[in-house]
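A.B. asks: okay, here's the prediction I keep looking at, along with the sequence it came from:
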Amino acid sequence: ASAKFLEDFEQNNRTTPEDFEWPFVPASRSFCFGVDVTQYNLSRCVIVNNVAYFYGKEPRHLSDEQIKRFEQYAKELEAYGIYLYENAMQKRGKTIRSRLTPVSAPQKPTSICDEIHAFTQ
């Protein structure tokens, strides 16, 4: 933290950030996250609640096999997003982790929309 921030914090709160009694943040409810409630806006489709929408219409309900494949795809997409973020922070010199270990690039996941669209036609 910057010296100005620390100075202002201590002046306004009469303590350091380390000793400040931060409010309790409740854990997020599990129904707020996950592939079944997250909307994935991909290049050729939107997937939400295990339904793929192509071109804003043509809903296709995913099969059990496609749901498993999509869950794996979502994990790969998240890992790739984390890599992009950490790589950007590393280039800006903002992360401690980047100074300890280089960020390795996972393979960018290919779009799952083509796979689902071809399978359901």
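C.D. replies: Looks like it arrived, so ask away.
A.B. asks: switch to C-alpha atoms for all contacts and neighbour counts from now on
C.D. replies: Fine.
A.B. asks: just give the number of residues close to residue 6.
C.D. replies: Residue 6 has 14 neighbours, counted by other CA atoms under 10 Å.
A.B. asks: C-terminal to the helix or strand containing it, what's the next element?
C.D. replies: For residue 6, the host element (DSSP states H and E) is helix 3-13. Going down the chain from helix 3-13, the next helix or strand is strand 40-41, by DSSP H and E.
A.B. asks: residues in contact with that next one?
C.D. replies: 46, 47, 48 (CA atoms under 8 Å, 6 or more residues apart in numbering).
A.B. asks: among those, which ones are in helices?
C.D. replies: Residues of the contacts of strand 40-41 located in helices (DSSP state H): none.
A.B. asks: who wins on neighbours among these?
C.D. replies: Busiest of the contacts of strand 40-41 [other CA under 10 Å] is residue 47, holding 25 neighbours.
A.B. asks: and the comparison structure, right after this:
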Amino acid sequence: MENHYQSNNPQAEFERLRQEQKRKNRKKIIIILCCVIVFFTGIAALVFSVMKNSDAYTAAEYYIMHDPQINKETGGIKELGAFPSGNINTVNGHGKALLTIDVKGIKKDVKLTMYLEKHSGGEWKVLEVSEE
């Protein structure tokens, strides 16, 4: 068998190959990490989008914007936070929701946790509001 490669320093060649393999492995890890980050960012954006477009969130938003006590405490509402959290469960037209929403006010920001319910054929009703 013929040897196509001859090196004057096999130890240096081995080290060069080892470093090259490390670089390739780093590239693979970076690509995988980027894919994982993009995937989870997409999932989070989808969840937030679905939540913000729900009837429960719309009812909570309306309540916040029109509640005199919240307006007084915040000094007026500038906007609601971009990332609400919580859960919304509906079965056969009945629903329960627990939402946490950041409220950015002119004088003060508050974080509200709201409990809502919906009965079959009805609208979402805010039953409880607490400040964290």
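C.D. replies: That came through fine. Everything numeric here is computed off the predicted structure, so don't read it as measured data.
A.B. asks: now the TM-score, please.
C.D. replies: TM-score of the superposed chains, computed with TM-score structural alignment, normalised by the length of the first structure, equals 0.27; 41 aligned residues with a CA RMSD of 3.1 Å.
A.B. asks: re earlier: strands - which of the contacts of strand 40-41 of the first structure land there?
C.D. replies: 46, 47, 48 (DSSP state E).
A.B. asks: now the helix ranked longest in the first structure: buried residues?
C.D. replies: In the first structure, taking DSSP H as the definition, the longest helix is helix 64-92. Buried positions in helix 64-92 of the first structure, judged by neighbour count with 16 or more other CA atoms under 10 Å: 66-67, 70, 73-74, 76-77, 79-80, 83, 86-87, 90.
A.B. asks: who does that helix touch, helix- and strand-wise?
C.D. replies: helix 96-100 (3 or more CA pairs under 8 Å, 6 or more residues apart in numbering; DSSP states H and E).
A.B. asks: next structured bit after the helix or strand hosting residue 90 of the second structure?
C.D. replies: Taking DSSP H and E as the criterion, the element that holds residue 90 of the second structure is strand 85-91. Counting by DSSP H and E, the element after strand 85-91 of the second structure in chain order, helix or strand, is strand 94-105.
A.B. asks: re the thing from before, hey, what's the angle from the strand holding residue 90 of the second structure to strand 94-105? Just curious.
C.D. replies: Angle of strand 85-91 of the second structure versus strand 94-105, following axes from the mean of the first three to the mean of the last three CA atoms, to 10 degrees, is 160 degrees.
A.B. asks: identify each buried residue in strand 85-91 of the second structure, please.
C.D. replies: Within strand 85-91 of the second structure, the residues that count as buried by 16+ other CA under 10 Å are 85, 88.
A.B. asks: was I right about residue 90 of the first structure contacting residue 84?
C.D. replies: No - contact criterion CA atoms under 8 Å: residue 90 of the first structure and residue 84 do not qualify, at 9.8 Å.
A.B. asks: before we move on, the earlier item: could you export the ones in strands among the contacts of strand 40-41 of the first structure to a markdown table, including columns for distance to residue 117 of the first structure?
C.D. replies: Converted to a markdown table, those look like this (distance: CA to CA, whole Å):
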| residue | distance to residue 117 of the first structure |
| --- | --- |
| 46 | 12 |
| 47 | 12 |
| 48 | 15 |
